[in-house]
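*Asks:* what shape does this take:
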Amino acid sequence: MNQSGAGTEAYTTVSGEHRSELEIKRSRFITVLRRTESEDEARALIASLRREFHDARHHCSAFILGPHRSVQRSNDDGEPSGTAGAPMLEALAKRETALGESSLSDVTAVTVRYFGGILLGAGGLVRAYSESVSSALDTARFIERRRLRLCALPAPHAAAGRLENELRAAGFTVRGTQYGAEAATISVALPDSAPALEEFTARVAALTSGDTSPEILGTEWIDLD
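*Replies:* I've put the predicted structure just below:
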């Protein structure tokens, strides 16, 4: 399933930062993956790794950003044109996750190369950089992000716990309950669709005998465990 279109409701990203290393013909390829949600964050990672691995010859990079994967950049950092950043970007762009191929975003990959004295040639470099990113992705942890509709459900203090448990048991994503001075408010996240809202509203009416109804707060991208 390709999630890069205008109707994107879900995509995959990486959890935190992940590192892996390969040695290919005596050259060390250290790949760092990090979740990034802006170009500033991506470039900050690249800059920090330049400082950390200041004695390395190359710090090649690629990143994909946004729910629609609308920002895609790569940099060869001194390697022959098209032999590093482009294959790294392709490895990210075509990665298959639980949501299918081409669903990975908000991720930056930086591959640091320590030259081992043996020239790899253009084809060898393409394979090395692609393999370095793919190998790092193989052992990284992924997170699904989904655009959900947020609802607030008011409830009396005495009924809030029971209502929250029944909503969870029915399969709804309950984000928590806040207890105010006069009443509690249960926060629920729903798929961003009219049928999902109708189902939730009907279930709330049944559970509360029509005494309360949800307030729609808007939509938000939320990490799913």
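
*Asks:* okay, CA-based contacts and neighbour counts for the rest of this
*Replies:* OK.

*Asks:* helix, strand, or coil at the residue nearest the centre of the chain?
*Replies:* Of all residues in the chain, the one closest to the mean position by C-alpha atoms, centre = their mean is T13, 2.0 Å from it. Secondary structure for T13, judged by DSSP: H, G, I helix; E, B strand; the rest coil, is strand.

*Asks:* from memory it sits against A140, does it?
*Replies:* No. Applying C-alpha atoms under 8 Å as the test, T13 and A140 come out as separate, 10.0 Å apart.

*Asks:* if you count contacts, what does the strand or helix carrying F200 end up packed against?
*Replies:* Assessed by DSSP states H and E, F200 sits inside helix 194-208. The elements that helix 194-208 packs onto, with contact taken as 3 or more C-alpha pairs under 8 Å, 6 or more residues apart in numbering; DSSP states H and E, are strand 184-191.

*Asks:* chain center to the strand it packs on: distance?
*Replies:* 23 Å (C-alpha atoms, centre = their mean, to the nearest Å).

*Asks:* chain neighbours aside, what residue packs nearest to E9?
*Replies:* Leaving aside its sequence neighbours, E9 sits nearest to R147 (C-alpha to C-alpha, 6 or more residues apart in numbering; 5.2 Å).

*Asks:* and for that neighbour, the neighbour number?
*Replies:* 19 (other C-alpha atoms under 10 Å).

*Asks:* could you also give me the structure for this second sequence? I'd like to compare it with the first:
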Amino acid sequence: MSMDSYIRPTTDVVEDEVEIKRSRFITLITRVCDEAQARGFIDAAKARFPDARHHCSAYIYHVDGANPVERSSDDGEPSGTAGKPMLDVLKGSGMLDVCAVVVRYFGGIKLGAGGLVHAYGGAVSAAMDQVTRVCRASRELYAVSFSHAEAGRMEAELRGRGYSVVDTDYGAQVTYTLAIAPGGRDELNAELAALTQGQVVAKAAGAKWVELPL
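*Replies:* Take a look at the predicted model:
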């Protein structure tokens, strides 16, 4: 599957706590980009709250050219009562690259299967409201070269037209690397032709992921 952009959390850690029938549910949410980061975040929660009864978790992250990876753990709670409802909330948010850990301190009153599903899903939902989101977008890179005399003016013209300059190389000429939305090459070359009387054409220079504010 191809995905040009998606929503993810910032790298901040969001922490929230709710109490349900004397049990404390502490939710931690952050960005993770792979299995190792997810495991590290879950292990850190266990290390920080070593005396808690449960450290339930769910995460989902983007993989280039493949379906997102989804995992969840009930960590000793009855099967399907913790990790799955947590994962359902993450999926419902529309975000990827996100991991949630819910630490439970048991308060002595059993909640039952339905109560647990509601508690774990609700704890993650409450914390998700505090997550700052950004857009991760795929951008095509193009190199454009100008004489030193023209470069400053051309850079200003390109930026003024909304092009993002992500790199500058000073050689015999000044070469700017522009990041543009997929499929925008023809429009870029039309702009360049108008600005340079057809003297400059953009050269493909690969692609990269960039992060954009929402």
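
*Asks:* quick TM-score on the pair, please.
*Replies:* Overlay of the two chains. TM-score (TM-score structural alignment, normalised by the length of the second structure): 0.92; 210 aligned residues with a C-alpha RMSD of 1.5 Å.

*Asks:* OK, contacts around the residue nearest to the centre of the first structure?
*Replies:* T13 of the first structure is in contact with 35, 104-107, 142-145, counting by C-alpha atoms under 8 Å, 6 or more residues apart in numbering.

*Asks:* identify, from those residues, the entry nearest to C60 of the first structure.
*Replies:* V107 (14.3 Å; C-alpha to C-alpha).

*Asks:* residue contacts, the closest one?
*Replies:* 13-14, 33-37, 42, 63-65.

*Asks:* how far away is the residue mapped onto it from the second structure from G83 of the second structure?
*Replies:* When the second structure is aligned by TM-score structural alignment, the residue opposite V107 of the first structure is V98. Distance, V98 of the second structure to G83 of the second structure, by C-alpha to C-alpha, to the nearest Å: 14 Å.

*Asks:* so the longest strand seen in the first structure corresponds to what in the second structure?
*Replies:* The residue-count maximum for a strand in the first structure (DSSP state E) belongs to strand 142-155. Alignment of strand 142-155 of the first structure against the second structure: residues 133-146, by TM-score structural alignment.

*Asks:* and the matching stretch, how far out from the chain middle?
*Replies:* On C-alpha atoms, centre = their mean, the centre of stretch 133-146 of the second structure falls 17 Å from that of its chain.

*Asks:* follow-up on the earlier one: just after the longest strand of the first structure, pick out the following helix or strand.
*Replies:* helix 157-169.

*Asks:* does anything pack onto that following helix? Which helices or strands?
*Replies:* strand 173-179, strand 184-191.

*Asks:* which one of these lies closest to E90 of the first structure?
*Replies:* Nearest of these (C-alpha to C-alpha): strand 184-191, 30.4 Å.

*Asks:* count the neighbours of F25 of the second structure for me.
*Replies:* For F25 of the second structure, using other C-alpha under 10 Å, the count is 25.

*Asks:* equivalent analysis for A170 of the first structure, please.
*Replies:* 11.

*Asks:* and what of K91 of the second structure?
*Replies:* Using other C-alpha under 10 Å, K91 of the second structure has 15 neighbouring residues.

*Asks:* kindly report the same for Y61 of the second structure.
*Replies:* 21.

*Asks:* what lines up against it once you look at the first structure?
*Replies:* By TM-score structural alignment, Y61 of the second structure lines up with L65.

*Asks:* any idea how far E41 of the first structure is from the residue nearest to the centre of the first structure?
*Replies:* 14 Å.

*Asks:* out of the contacts of T13 of the first structure, grab the one that's most surrounded.
*Replies:* L104 (32 neighbours).

*Asks:* I figured it was touching R35, is that so?
*Replies:* No. Using C-alpha under 8 Å, L104 of the first structure makes no contact with R35, being 10.5 Å away.

*Asks:* name the residues that touch whatever helix or strand comes next after the helix holding F200 of the first structure?
*Replies:* Per DSSP H and E, helix 194-208 of the first structure leads on to strand 215-224 as the next helix or strand towards the C-terminus. Here strand 215-224 of the first structure makes contact (C-alpha under 8 Å, 6+ apart) with 143-153, 192.
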